[in-house]
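>>> below are the sequence and a predicted model for it; my questions follow.
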Amino acid sequence: MQPTTDPRLILLSPEDNCLIAAARLAAGETLMIEGEAVTLATTVDLAHKLARHALSKDDKVLRYGAIIGHVNVDVARGEHLHTHNLESDYIPTYTHDAGHTYVQH
């Protein structure tokens, strides 16, 4: 029997170490990830990624079974994976802040 995972989280491939939010998930909400209750520290928007399990700095992130980048800090299970802690290994990552564009390498 598979451990319980909230139905609002999608696993695209069995090799993946991230899950995809099928709905907007509010900060402070508790949900199940593979049988473990996890309380979200931040809001996770629709189609954004969450860590399927804890990741260590420089671990590769897999989506659809393919490497999409690496985490630049340690990441807890259920933590939002986005430009603040995930870097592409293939293209520059652009962020916007007060009308300025920054490139993260």
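Arrived safely, thanks for sending.
>>> drop to CA atoms for contacts and neighbour counts, all remaining ones
Noted.
>>> for T95, which residues are in contact?
83, 101-104 (Cα atoms under 8 Å, 6 or more residues apart in numbering).
>>> ok, which pair from the residues you listed is furthest apart?
T83 and T101 (13.1 Å; Cα to Cα).
>>> give me the more crowded residue out of the two.
T83 (14 against 10; other Cα atoms under 10 Å).
>>> and here is the other one:
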Amino acid sequence: MAIDAIMLNPADNVATAVQVLKAGQKADVRLGHDIKQVLIGEDIPYGHKIAVYSIRKGQDIIKYGEVIGRATQDILAGHHAHVQNIESLRGRGDLQKEA
């Protein structure tokens, strides 16, 4: 079975496309030995992130079990999660670390 995208941690809410994904396609997303099917809502380039679950505006984007950013708008499951709808939280001087 060909894998279309991969997640590395059960806490992740995005997966990485390991091939070009087309709108309307049912993509097989692998997490360990488990496979989850996600209906792709828009074309996703190779190597880019897709939302595996719907993500609300302001919600953390989690990849590799780590927060890598925050959604700047709602991202529907199966849609592209990238710079157009994610803001980075790393390296920003305006955010204070919580004590």
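Thanks, I have the structure now. This one's a predicted model, so the numbers in the text were calculated from it and none came from an experiment.
>>> returning to what we had before: could the contacts of T95 of the first structure go into JSON lines alongside distance to T42 of the first structure and secondary structure?
Supplementary listing: the contacts of T95 of the first structure in JSON lines, determined by distance: Cα to Cα, whole Å; DSSP: H, G, I helix; E, B strand; the rest coil:
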{"residue": "T83", "distance to T42 of the first structure": "14", "secondary structure": "coil"}
{"residue": "T101", "distance to T42 of the first structure": "23", "secondary structure": "strand"}
{"residue": "Y102", "distance to T42 of the first structure": "23", "secondary structure": "strand"}
{"residue": "V103", "distance to T42 of the first structure": "23", "secondary structure": "strand"}
{"residue": "Q104", "distance to T42 of the first structure": "22", "secondary structure": "strand"}
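>>> the residue nearest the centre of the second structure and R92 of the second structure, how far apart?
The centre of the second structure sits closest to V14, judged by Cα atoms, centre = their mean, with a distance of 2.2 Å. Distance from V14 of the second structure to R92 of the second structure, counting by Cα to Cα, to the nearest Å: 22 Å.
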